[in-house]
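Peer 1: Sequence and computational prediction follow.
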Amino acid sequence: MKKTLLSFSLNEQFLPSKTYAIKDQITLIDKPLIKSHVSESFKSDETIAIICLKGKIKGNINFKSYESQNSSMIIILSNQIVDVEYVSKDFKAIFIIMSNQFSQDLAIDERFRVFMSIQKNPCVTLNELERQSLIEYCEIVKKTILNHNNPYSLKSIKHITKAFFYGFGYHIHITGNLQHQKQQQEILVEKFLNLLQKYYCDQREIGFYSNKLNVTPKYLSKIVKECSGISAVRWVENHVVIEAKSLLKFTDLTIQQVSNKLNFPSQSFFGKYFKRLEGISPSNYRNSQ
């Protein structure tokens, strides 16, 4: 039976649990009981951090397999596709769900490098100091949310989160020289990736993005490759293929309808594009799921 791709929902994923939330900006769920059914799939609309304290969880993020056990952390970025395959009965974790607005308001320096680090490795093992520091951060957030008389609670939590990152969290997800200031090239790549997230279903030509960024296609391709290690063309292809896989796996759209939705000139062109990148035809991929 074909799975259904849902938006992330607290009610769908968890039994009633102690939840701490403020203005739909940040939600903290302390060791919730996950519903007994597994093999759930959803597309994240927000950033979700899962601090695994005990047990095991297995699944896929953007169709890549990951496994997380006690003393580890998973970060799921907005618009990523998550397929949960297994959750052990003794699984315990703290879930932190941050809206896109909350994440943007943090205005973290080295944001691009953190983003790239999470893209490459969303699941990291924590040592005891890292684990305890994250738990302490969560306790401070909970106490701040519970202080209903404080009109600056949300602002306080943003500052606490930013301070936590600069004081400790950067150890977990960052690479390279921390003294290096964000370069204009990295800002350009961030803008490219933001545009790509918005237009990839309709626009696959690098010239479209370079035109919007007021640079040449050659320059954009060069900078994207230098900063991210992945070519601009490959970034586009990755986005298109992930969306194609999602539509093939989680919907009943025909191959022609998937082709149309992704703005390919024909089903044949889409089939060749998909097979070139994945080594399998769209129909065979669908039948294998």
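Peer 2: Yep, that arrived. On a predicted model such as this, the values are computed, not experimentally measured, just so you know.
Peer 1: going forward, measure contacts and count neighbours with C-alpha atoms only.
Peer 2: Fine.
Peer 1: residue boundaries of the strands in the stretch 51-200 of the chain?
Peer 2: With strands called from DSSP state E, counting those that start in this stretch, the stretch 51-200 of the chain shows them at 56-61, 64-69, 72-76, 81-87, 92-98, 123-125.
Peer 1: any chance of those strands in TSV, with mean neighbour count and distance to Asn150 too?
Peer 2: Below are those laid out as TSV (neighbours: other Cα atoms under 10 Å; distance: least, Cα to Cα, whole Å):
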stretch	mean neighbour count	distance to Asn150
strand 56-61	18	37
strand 64-69	16	36
strand 72-76	22	29
strand 81-87	20	36
strand 92-98	22	20
strand 123-125	19	35
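Peer 1: Gln256 is in contact with Gln267, isn't it?
Peer 2: Yes - Gln256 sits in contact with Gln267 when judged by Cα atoms under 8 Å, with a separation of 5.2 Å.
Peer 1: Neighbour count: these two, which is higher?
Peer 2: Neighbours were counted for Gln256 and for Gln267 using other Cα atoms under 10 Å; Gln267 has more, 18 against 15.
Peer 1: if I look at that one, how far off is Gln25?
Peer 2: As judged by Cα to Cα, to the nearest Å, Gln267 and Gln25 stand 41 Å apart.
Peer 1: how about the protein, which residue sits the furthest from its center?
Peer 2: Asn149 (33.5 Å; Cα atoms, centre = their mean).
Peer 1: what about that one, distance to Ala21?
Peer 2: Asn149 is 15 Å from Ala21, by Cα to Cα.
Peer 1: Then Asp30?
Peer 2: From Asp30 to Ala21 the distance is 11 Å (Cα to Cα).
Peer 1: what's the answer for Leu247, then?
Peer 2: 32 Å.
Peer 1: sorry, back to before: with distance to Arg286 added, can I get the strands of the stretch 51-200 of the chain in a markdown table?
Peer 2: Output for the strands of the stretch 51-200 of the chain, formatted as a markdown table (distance: least, Cα to Cα, whole Å):
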| stretch | distance to Arg286 |
| --- | --- |
| strand 56-61 | 17 |
| strand 64-69 | 17 |
| strand 72-76 | 25 |
| strand 81-87 | 16 |
| strand 92-98 | 32 |
| strand 123-125 | 27 |
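Peer 1: putting a second one here so we can go through both:
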Amino acid sequence: MTNNDKKEQNIDYDFILGKGIADYSDGDLVIIDKIGAKPIEGTVKLDMVLMIYCKKGRIQGDINNKTWLAEEGDVVICLPNSYLNNYMMTPDFESKIIGLSYNAIRHNIPMTKDALDLLSYVAKNPIIHLDLERQALINKYYSIIEHKVQHPSAYFHKEIMHSIFTCAVFELCAIIAPHVNYTRDGGTMKQANLLFHKFIDLLAKNEGRTCSVKKYAEELCITPKYLSFISKSVSGKTALEWIHEYTVKAIERYLKHSNLSIKEIADRLGFPNLSFFGKFTKNYLGVSPTEYRRQQSMKKEVLEVHTKV
């Protein structure tokens, strides 16, 4: 990060341990009783799965440049490579938080076609609303987890904790599943799913920098045509559409949450010149980079006035 950037903090397993806020940790799974009262300034990038169960009050914040509000009984699911900022809580806010490390996700979650569809839904809909019956069920799971934290087993403690957590996750998946539009291909697409998952990983690591389909295909040791084919088959969008989507998200993030100049943003994202960057931004955001930043600044000022009132 340059000195012109507003503070951006990566949140991962080690960060949480370093803060000393975990009530339980075992190398992959962390449990936190509550969020600190003082929000982290600037932008937060998650390098883990974070699930926040709202026990009381409300929390509002931006997840990947979209504002979300969670209330009592809601579960907020933030996936790896999500960007969080501008979050605020009501004074009576209480929560239970569970985090899973990035490595544990890759080893424990099979990237089947249905799983990719479900993850795609959660990425766009991070707030899960629970009715009273399901709130009671999640509270029971957490009570078991809390009991095991306070009374750890002499043997297989980590395995027990992960098993309870996995059951709770599948309960949430069962709640989400009816809302997901699953796509079917009439047979197995295991290899295509794996390649697509690797492609998305590369996009996330590239952090929105412009790159050709050919470049990503070379890194995956496949042809550009085949990369676009599997991307369209698995997700419904071409590889180029995915590349542009990540670039647009990065542009929005830098224009809204950094002090980088327009030229510095264009250079950081690999655009050949300001003219091309301006045309690309206007094509996807509807206005020039300067105008978009001005509009976002005005919205923030209005929000701050309403918050103070």
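Peer 2: Cool, got the structure. Keep in mind the model is a prediction, meaning the values are calculated, not measured.
Peer 1: which of Leu247 and Ala21 of the first structure has more neighbours?
Peer 2: Taking neighbours as other Cα under 10 Å, Leu247 of the first structure and Ala21 compare with Leu247 leading, 21 against 18.
Peer 1: So what does the more buried one match up with in the second structure?
Peer 2: Counting by TM-score structural alignment, Leu247 of the first structure lines up with Tyr254 in the second structure.
Peer 1: residues contacting Ser210 of the first structure?
Peer 2: By Cα atoms under 8 Å, 6 or more residues apart in numbering, Ser210 of the first structure lies in contact with Thr216, Pro217, Leu220.
Peer 1: Can you find the partner of it in the second structure?
Peer 2: Correspondence of Ser210 of the first structure to the second structure, assessed by TM-score structural alignment: Ala217.
Peer 1: Show me what counts as buried in stretch 161-176 of the first structure.
Peer 2: Thr161, Lys162, Phe165, Gly169, Ile172, His173, Ile174 (16 or more other Cα atoms under 10 Å).
Peer 1: from the middle of its chain, how far away would that stretch be?
Peer 2: 18 Å (Cα atoms, centre = their mean, to the nearest Å).
Peer 1: Please apply the same query to stretch 269-279 of the second structure.
Peer 2: 27 Å.
Peer 1: residue range for it in the first structure?
Peer 2: Residue span in the first structure matched to stretch 269-279 of the second structure, by TM-score structural alignment: 262-272.
Peer 1: Excluding chain neighbours, what is closest to the equivalent of Arg58 of the second structure over in the first structure?
Peer 2: Matched by TM-score structural alignment, Arg58 of the second structure corresponds to Lys56 in the first structure. Nearest residue to Lys56 of the first structure in three dimensions, chain neighbours excluded: Gln69, at 4.4 Å (Cα to Cα, 6 or more residues apart in numbering).
Peer 1: what do you get for Val84 of the first structure?
Peer 2: Nearest residue to Val84 of the first structure, sequence neighbours excluded (Cα to Cα, 6+ apart): Gly59, at 4.4 Å.
Peer 1: Hmm, the one you found is touching Ile74, no?
Peer 2: No - Gly59 of the first structure lies out of contact with Ile74 (Cα under 8 Å); the separation is 11.1 Å.
Peer 1: What segments of the stretch 101-250 of the second structure are helices?
Peer 2: For the stretch 101-250 of the second structure, the helices defined by DSSP state H, counting those that start in this stretch cover 102-108, 113-124, 132-150, 157-176, 190-206, 213-220, 224-235, 239-257.
Peer 1: and of these, who's closest to Arg184 of the second structure?
Peer 2: helix 113-124 (8.2 Å; Cα to Cα).
Peer 1: same for that closest one, what does it pack against?
Peer 2: In terms of contacts (3 or more Cα pairs under 8 Å, 6 or more residues apart in numbering; DSSP states H and E), helix 113-124 of the second structure is packed against no helix or strand at all.
Peer 1: buried set for that helix?
Peer 2: Buried-residue list, helix 113-124 of the second structure, by 16+ other Cα under 10 Å: Lys113, Asp114, Ala115, Leu116, Asp117, Leu118, Leu119, Tyr121, Val122, Ala123.
Peer 1: again, but for stretch 254-274 of the second structure
Peer 2: Tyr254, Leu255, Lys256, His257, Ser258, Leu260, Ile262, Ile265, Ala266, Leu269, Phe271.
Peer 1: circling back to that earlier point, in contact with the residue nearest to Val84 of the first structure, which residues?
Peer 2: Gly59 of the first structure neighbours (Cα under 8 Å, 6+ apart): Ser65, Tyr66, Glu67, Val82, Asp83, Val84, Glu85, Tyr86.
Peer 1: my guess is the last one contacts Glu40, does it?
Peer 2: Same thing as Tyr86 of the first structure. No - counting by Cα under 8 Å, Tyr86 of the first structure does not reach Glu40; the two are 9.3 Å apart.
Peer 1: Looking at the buried residues of stretch 161-176 of the first structure, which is nearest Phe91 of the first structure?
Peer 2: The shortest gap between Phe91 of the first structure and any of those belongs to Ile172, at 22.0 Å (Cα to Cα).
Peer 1: What does that closest one correspond to in the second structure?
Peer 2: Using TM-score structural alignment, Ile172 of the first structure pairs with Ile175 in the second structure.
Peer 1: how close does that match get to Ile138 of the second structure?
Peer 2: Using Cα to Cα, we find Ile175 of the second structure at a distance of 12 Å from Ile138 of the second structure.
Peer 1: got it, and Lys225 of the second structure?
Peer 2: Taking Cα to Cα, one finds Lys225 of the second structure at 45 Å from Ile138 of the second structure.
Peer 1: Just want to know which of these two has more residues nearby.
Peer 2: Counting neighbours by other Cα under 10 Å for Lys225 of the second structure and for Ile138 shows that Ile138 has the greater number, 20 against 13.
Peer 1: Pull the contacting residues for the residue nearest to the spatial centre of the first structure.
Peer 2: Computing the C-alpha centroid of the first structure and ranking residues by Cα atoms, centre = their mean puts Leu77 first, at 1.8 Å. Applying Cα under 8 Å, 6+ apart to Leu77 of the first structure gives the contacts Ser44, Glu46, Thr47, Ile48.
Peer 1: Hmm, the last one is touching Gln80, no?
Peer 2: No - Ile48 of the first structure is beyond contact range of Gln80, at 10.3 Å (criterion: Cα under 8 Å).
Peer 1: circling back: any chance of the contacts of Leu77 of the first structure in JSON lines, plus neighbour count, distance to Ser283 of the first structure and secondary structure?
Peer 2: As requested, those are exported to JSON lines (neighbours: other Cα atoms under 10 Å; distance: Cα to Cα, whole Å; DSSP: H, G, I helix; E, B strand; the rest coil):
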{"residue": "Ser44", "neighbour count": "18", "distance to Ser283 of the first structure": "26", "secondary structure": "coil"}
{"residue": "Glu46", "neighbour count": "22", "distance to Ser283 of the first structure": "31", "secondary structure": "coil"}
{"residue": "Thr47", "neighbour count": "19", "distance to Ser283 of the first structure": "32", "secondary structure": "strand"}
{"residue": "Ile48", "neighbour count": "21", "distance to Ser283 of the first structure": "32", "secondary structure": "strand"}
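Peer 1: Thanks again, I'm all set now.
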